[in-house]
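J.: mind looking at a prediction? Sequence and model below.
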Amino acid sequence: MGCAVPRFSVIVPAYEVQPYLSDCLRSVLDQDFADLELIAVDDHSPDACGAIIDEAAERDPRVRAVHLAENAGLGRARNAGIRRATGDYLVFLDGDDTLAPGSLRAIADRLVRTGEPQVLVFDYARVDWTGEAVRNVRAELLREGDPEGVRQVFRLDQRPELLRLLMVAWNKAYRRDFVRAQGFAFPPGFYEDTPWTFPVLFTAESIAVLDRVCVHYRQRRRGGILRTTSRHHLDVFDQYDRVFRFLDARPELAHWRPALFQRMLDHLGVIATAPDRLPVAARAEFFRRAGAHHRRYRPYGAATPPGRARWRCLLLRLGARRAFQLLRGADRVRRGALALALAGYARLRAIALWLHYRVQLCRPLDPGLAVFAAYWHRGYACHPAAIEAKVRELAPGLRTAWITTPEYAHTLPPGVRLLHPGSAAYWTALARARFLVNNVNFTPWMRKRPGQIHLQTHHGTPLKHMGLDLRDRPAAARGMDFGELLERVDRWDYSLSANRHTTLVWERVYPSGYTTLPYGSPRDDVFQHATEDDVARLRARFGIPAGSVAVLYAPTHRDYQRRSVPRLDAERVARALGPGFTLLVRPHYFHAPGEGVGGGEAGIGNMVSSGGRVLDVSGHGRVEELCLAADALLTDYSSIMFDYANLDRPIVIHADDWDAYRAARGTYFDITAAPPGPVSRTEDELIALFTTGAWCGPRSAALRAAFRARFCPYDDGQAAERVVRRVFLGERHELLPPVVPLAERRPAPAAVRTPAAPVRTTAVPIRTAPGPVRTAPAVVRTAPAAVRAAPAGAGHDRPAEARTAPRGGAVCVSPATSPAAPPAASPAASSTSSASSTSSTASPAASPVASPATSPAYAQPPASSAYPSPACPAADPAVPLPHRSRPH
């Protein structure tokens, strides 16, 4: 540090704020006033907060990481920071807020000008989900000048109007010796700032103000602890008891009782009128206790406020809950009118369906019904399909229904009920189903009912910008209503994530109060269970010649192009690679008219070119089967690369328009700087990667290993099981199948391979708390009795021995050494292939587990990224499961 005693000790408690914590820490460490220590307290957070703090501490010696052994709450976490602080002044900052640039220097200068006061009060701005900052509406109370006799340093008696400011700890700097001398500490429970702030202001002999916004206070849309429904809001009474006891113990401060009493009434009124803040069962108790506090602490002779506030005061005093609510209701002006979506429907039919839906909403929920959908009703696909299949296996007592349009009805497996969008049965199911699962959002007309459980699976790891990050991307956000998007996000109870990068992105761009489930990608489970015979059957089905290296070409959609423009001359590439290669072409489903992602046979095995071998597989919707059949993946910026990486087969990135794509859509990291394999910028470069064998050489394997460690930590073939057991069966997270480490996984073998195992690097095991890393097959658990009874023949019937087929990766083949050409035709290619085989001789099962210091899974990000952030996440830490996406 710059000095033995730093000027500031900035204390940041962190609990379930991982999407914002990196920005918070950076806002402190990037201040132009560097004489500080940052004490970051991990309040036993179940998400990645602890890892983010440790990473910051490794990069900056001013950061002191504190990890609490158990969750203590915001107040006690701050106390832990106070005990370790050595600075002249204490500054508190919540883990989801930030310091404005230049704030600490402005605070330091003001402290010097005002003679080192015991407390300095500064201003803040609220930042909403749009990023707009609005300054505190009572900023005029912080005027500094002295033209009208306003004192530079004062006691609260001289400026009592400061009590009208927000009574929080984080808008002040406190002299540490003053705090220690007075013995100030934060209490447990909600509203812990109340028994801290009032005594501090009442006691301080010297107070100064700074008329400047120093804190950007993040106004959470949903999920902030003081905005959630909880009995803990009753803690407010205990907190005011503490303040009044403080005054009782200090007779010289007794004159503050009337002011404190009025602030208490205002505070209780806010809680009483806030919608959904108090559970129904706690409302009567709240009003009883409010009345008791009013009678206990009302100063003798205290004036009753005029007008409607008088009635509120009297009703609180009497504990008259129903009368208070009636008065509150009289203040409202109800606005709005019912709107019906009539496009494509006859008016009477639309009205009849709407009335039918309203009636169904009045009926009880069906606890045994689960409704699934994917890709805007385009068939049985993606994570919802994998989860639905696992529900039928583990919870056969549940009934499943799938929403899809008629042209994709054939994709549904036997026994799954079909729901046509917009039908009466569809609206009935949405109104009454206990479980709702989708990888996009349900219709905005759906009303989420209490007791319904909505699982949002998403449909891939995000490379491109998503959600609220599209607000400044007009090409990608055409027609998007962000307000409506957030209303749909508010319906989510669970959000599925495959890695830490995804978790950080989802929680930031889809802000709400859902629970994140970092369980992996259910649709990729098949990669760990498919056998060599399964791969052979798929290749035969697609018409891939025996011994041919199958390369799946799967480009993504371009938002900046109105029409699909081929990025690659597939026929030319196929001719250049020769007869030993087969190119499987699968364009983005946005550009496959008439074909959806749920399945369909049109186009499968259709030969497009005569000179080379190019197969059109655009009509096959189960992309997982295409991945299994392919020996390598060729893509640009499609999220399929994150799925395919689980197969541990070669991946090539063709980034011919990377700069244009990134400018139009926006991306979270540079895929050309941290790719899963070799990168080409032109068609000739792409051909050269294959003709030289670089597509599958040692460097390709090393890039893939680092990529897998970063993005595939939980994809061990048990993601769907974890989801079903947690969401549908209600099992505790410590009972869920522990994650199999990367080094111990055996994905489905590629068809064209060598007897040796593929090139692998050791990886740090990913653990789930509190269970150990699994090194042996998990014991099969049965569903609870309520859903256990299965019809005869239900469930998966594949024998256990079907999983014991030998595993291996793709052989590194150049056109000269492909199965259709003599192996000795190219000495250079032979040398490359030999090098690859040599580096693959060690069996992955025998590989030692590397330490975090040496494993590629823990490789540090580039030096240009000073601290980890959602834009450039570090490797996944060992994170317990699950966690909440809200602060304590």
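T.: In hand now; what should we look at? The structure presented is a predicted model; accordingly, all values stated were derived computationally and were not measured.
J.: every contact and neighbour count from this point should use C-alpha atoms.
T.: Noted.
J.: in the helix or strand hosting Ala208, what's buried?
T.: Using DSSP states H and E, the element containing Ala208 is strand 207-218. By neighbour count with 16 or more other C-alpha atoms under 10 Å, strand 207-218 contains the buried residues Ile207, Ala208, Val209, Leu210, Asp211, Arg212, Val213, Cys214, Val215, His216, Tyr217, Arg218.
J.: A further structure is provided below for comparison with the first:
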Amino acid sequence: MPRFSVIVPAYKVQAYLSECLDSVLSQSYPDLELIAVDDCSPDACGAVIDEYAARDARVKPVHLAENQGLGRARNVGLAEATGDYLVFLDSDDTLTPDALRAVADRLKETGDPDVLVFDYARTYWDGRTVRNQLAAHLTEQGPAPFRLEDRPGLLRVLMVAWNKAYRRDFVEQHGFRFPPGYYEDTPWTFPVLLTAESLATLDRVCVHYRQRRQGSILGTTSDRHFDLFEQYDRVFAYVEERPELARWRPELFRRMVDHYATVFTRPGRLPRGSHGAFLRRARAHYRRYRVPGARLRLRHALVRFGLHRTFRVLRLAAAVRRRALKSAVKLVRAVRTGVLQLHYRVQLRLPLRSDRAVFAAREGRGDPAALEEAFRAHAPRLSTAWIARPGREQAVPAGPRRLRPGTAAYWTALARSRYLVSDAGFEGRLRKRPGQVFVQTQQGTPLGYAGLDLLERPAAARDLDLAELLRAVDQWDYVLSGNRHATSTWERVHPGGYTTLEYGLPRNDVFQRATAADVARLRASLGVPEGAVAILYAPARRAHRRTQHPLLDLERILRRLGPRFVVLARTHVPVQGTRIIDVSGHPDPAELCLASDALLTDHAPVVFDYAGLDRPIVVHTEDWAAYEAVHGVYIDLRAFPPGAVARSEDELIDVFATGDWCGSRSAQLRAAFRERFCPWDDGRAAERVVRRVVLGETELPPVVPLAERKPVPAARARSPLATVPQPSGPLPVTDSH
């Protein structure tokens, strides 16, 4: 008997069915059966199901002689199920990697409850992924299992069948089945949750809910939306037959009225001319199931009084009001912009303030933040300000004054501050005036093509405005560089009259100044377990991929490496999993480097920064050819690596499992890499910049030789599990029941 029966009805989804079935059969928890029901689909769904059944014995194909609809097709699959738990999955949706393992672990942890509710995320056709906004109701804190009265907020989570796992004995005991028609999930999920003696939650995205470009079947215009009334009749009939459930009638009543109002007001659902009939039936249900004293929202009055024409008039008035308000807002913004520009022109004619400096960074803190700290330390007479862009306030350092873009104070600072420091640039309308000093810190050491070289890579340069780039370059006075390669590259791809300061990268100064206590504090703040080996995974963004999901299966890697390893994932989309700590939104990459024991990357420039820490680096080059073709690369990390190189995920696992990642050969490669790319990173780069640019000194602090530098050591505990070879073959299958 398998642990899970995954039931997938299929109808007109040939474009998505294979991805759905693959997401089930590739689960790391293999103890399952997949019941794929061909609901007499006119396309190739039946053939696809048969192909999968021929390849994998866990697939049970079921072909219906005529189309039954989603609910009845699920019932057919339910009758074939033999697993301990039932999981329903729509054929255009997918299970996330390791979802069933997480579900199985949570079921075992909570004593096999009747129902386990897990989370989902909407995945849009343009690549966006948005997690359920009511995920807070799925917290795992508190006693578990529990009953619905202990967590009534679960009734607010999307009422669908596919975000839950159901104990099959519980479903069969109570005879739960799906009814025909649209909205078949409604008379299934409400009775199931109300009846369950034990519930549990899993705060993890287990299903990707596909949002098609043209919407789902419930978003189409059809008389079938009238099926909703029969579905709620079934819900209330179930409750009326069970007096012990009467206390839930007020909540069910509110949900029903809200559901009716949503269907009625959502454009494109009800056919033209049917709104009046829909509202009359909704009003009849309102009177039939009304619970005295139930609180309702304002728009529920539409259902209560059935004021169809009045509602249309009010909606038209509201639309007129919105348009008028939108026009007024545009006018106000235009006036405000004009006033601010006039204010800026006035400020440009006032004297410069030689004691003011403004700093900005595109992402996080980086070099500008390190320079701002050095400005205050070595030139305390200066007053510093930091541009805090909306949504990135957490990245603002604690010392400087904050400036919000688009305010009068912002334009005043740009017009009158003597020093402007940024790694990307300022406002496009900035007019650099005589006497202002612009320090461009760049984005570190270049690995992929930049500047003018991007013209040879149109896919990577799609946002490049050449005229704007050259206008910005002409404003630069100084450009920072960490090594000879960076100097020659920047001067070629950003041709201008600036002076290059090859003094090292200020953001890496902290690597020489931090202490072991700082490292311990950072690891604790990130949630790194004591004694764990923390791998910082920082892949590059790929312009040739519509989505930026990691190429590596991080959970598989961690399972193979053992419990001592954790991953700090600085990816371009949030990732979740056991022993995976998502640090994508962390504002300071230098802190993540300090907290880690090793770096795992591919084509990201962070490899040059991390080399200054003298800690192990592993490079994953599986898609190097594709990345090079799209982005272009200056340094081939396969030919001149900073450590171990893995060409595939399995090689990567072996690199860590055998200890090659921290072996003597990796140390030798890293030493040569440091000598070439970290000649100045001795902890005093920011000081050298301030002394040259602000204080006007020509005699700068000497560079500490590489052999004499003492970067703060990693916190990795010396444990046999961290270095002794681990098995790299398939893991044994264990009984998780």
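T.: Arrived safely. What you see is a predicted model, and the numbers here were worked out from it, not measured in a lab.
J.: just to revisit the earlier point, the buried residues of strand 207-218 of structure 1 into a markdown table, with extra columns for distance to Arg745 of structure 1?
T.: Output for these, formatted as a markdown table (distance: C-alpha to C-alpha, whole Å):
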| residue | distance to Arg745 of structure 1 |
| --- | --- |
| Ile207 | 62 |
| Ala208 | 61 |
| Val209 | 60 |
| Leu210 | 58 |
| Asp211 | 59 |
| Arg212 | 55 |
| Val213 | 52 |
| Cys214 | 50 |
| Val215 | 47 |
| His216 | 45 |
| Tyr217 | 44 |
| Arg218 | 41 |
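J.: quick one on the thing from earlier: matching residues in structure 2 for the strand holding Ala208 of structure 1?
T.: Under TM-score structural alignment, there is no match for strand 207-218 of structure 1 anywhere in structure 2.
J.: equivalent range in structure 2 for the next helix or strand after that strand?
T.: Downstream of strand 207-218 of structure 1, the next assigned helix or strand under DSSP H and E is helix 235-248. Under TM-score structural alignment, there is no match for helix 235-248 of structure 1 anywhere in structure 2.
J.: and helix 235-248 of structure 1, what does it pack against?
T.: Counting contacts by 3 or more C-alpha pairs under 8 Å, 6 or more residues apart in numbering; DSSP states H and E, helix 235-248 of structure 1 packs against helix 194-203, helix 257-273, helix 280-297.
J.: which of the residues in that helix are buried?
T.: Val236, Phe237, Asp238, Gln239, Tyr240, Arg242, Val243, Phe244, Phe246, Leu247.
J.: between those residues, which sits nearest Asn646 of structure 1?
T.: Nearest to Asn646 of structure 1, judged by C-alpha to C-alpha, of these is Val236 at 49.9 Å.
J.: and the gap between the closest one and Arg575 of structure 1?
T.: Counting by C-alpha to C-alpha, to the nearest Å, the separation of Val236 of structure 1 from Arg575 of structure 1 is 75 Å.
J.: how far away is the counterpart of Gly338 of structure 2 in structure 1 from Ala56 of structure 1?
T.: By TM-score structural alignment, Gly338 of structure 2 lines up with Ile351 in structure 1. Distance, Ile351 of structure 1 to Ala56 of structure 1, using C-alpha to C-alpha: 58 Å.
J.: same drill for those two, tell me which one is more crowded.
T.: Remark: of Ile351 of structure 1 and Ala56, Ala56 carries more neighbours, 23 against 15, as counted by other C-alpha atoms under 10 Å.
J.: nearest residue to the alignment partner in structure 1 of Phe677 of structure 2 other than its sequence neighbours?
T.: Alignment note: Phe677 of structure 2 maps to Phe711 in structure 1; criterion TM-score structural alignment. Once flanking residues are discounted, Phe711 of structure 1 sits nearest to Asn499: 5.6 Å by C-alpha to C-alpha, 6 or more residues apart in numbering.
J.: neighbours of that neighbour, just the number please.
T.: So Asn499 of structure 1, with other C-alpha under 10 Å, has 25 neighbours.
J.: now swap in Ser525 of structure 2 and tell me
T.: 10.
J.: thought the residue nearest to Phe711 of structure 1 was touching Pro713?
T.: Yes: between Asn499 of structure 1 and Pro713 there is a contact at 6.3 Å, judged by C-alpha atoms under 8 Å.
J.: alignment lookup: Ala459 of structure 2 to structure 1.
T.: Looks like Ala459 of structure 2 aligns to Ala475 there (TM-score structural alignment).
J.: OK, contacts around its match?
T.: Residues near Ala475 of structure 1 by C-alpha atoms under 8 Å, 6 or more residues apart in numbering: Asp559, Tyr560, Ala664, Arg665.
J.: circling back to that earlier point, highest mean neighbour count out of the helices and strands packed on helix 235-248 of structure 1?
T.: helix 194-203 (a mean of 19; mean count of other C-alpha atoms under 10 Å).
J.: in structure 2, which strand has the most residues?
T.: strand 199-211 (DSSP state E).
J.: counterpart of that strand in structure 1, which residues?
T.: So strand 199-211 of structure 2 is aligned with nothing, judged by TM-score structural alignment.
J.: and for stretch 403-423 of structure 2?
T.: So stretch 403-423 of structure 2 sits over residues 419-439 in structure 1, by TM-score structural alignment.
J.: between the two ends of that stretch, how far is it?
T.: End-to-end for stretch 419-439 of structure 1, by C-alpha to C-alpha: 17 Å.
J.: same deal with stretch 700-717 of structure 2?
T.: First residue to last in stretch 700-717 of structure 2 (C-alpha to C-alpha) measures 39 Å.
J.: so what corresponds to Leu568 of structure 2 in structure 1?
T.: Match for Leu568 of structure 2 (TM-score structural alignment): Leu584.
J.: what's the neighbour count on its match?
T.: 29.
J.: tell me the secondary structure of it, please.
T.: On the three-state scheme (DSSP: H, G, I helix; E, B strand; the rest coil), Leu584 of structure 1 is labelled strand.
J.: who are the contact partners of it?
T.: Leu584 of structure 1 neighbours (C-alpha under 8 Å, 6+ apart): Ala550, Val551, Leu552, Tyr553, Val614, Leu615, Asp616, Val617, Ala630.
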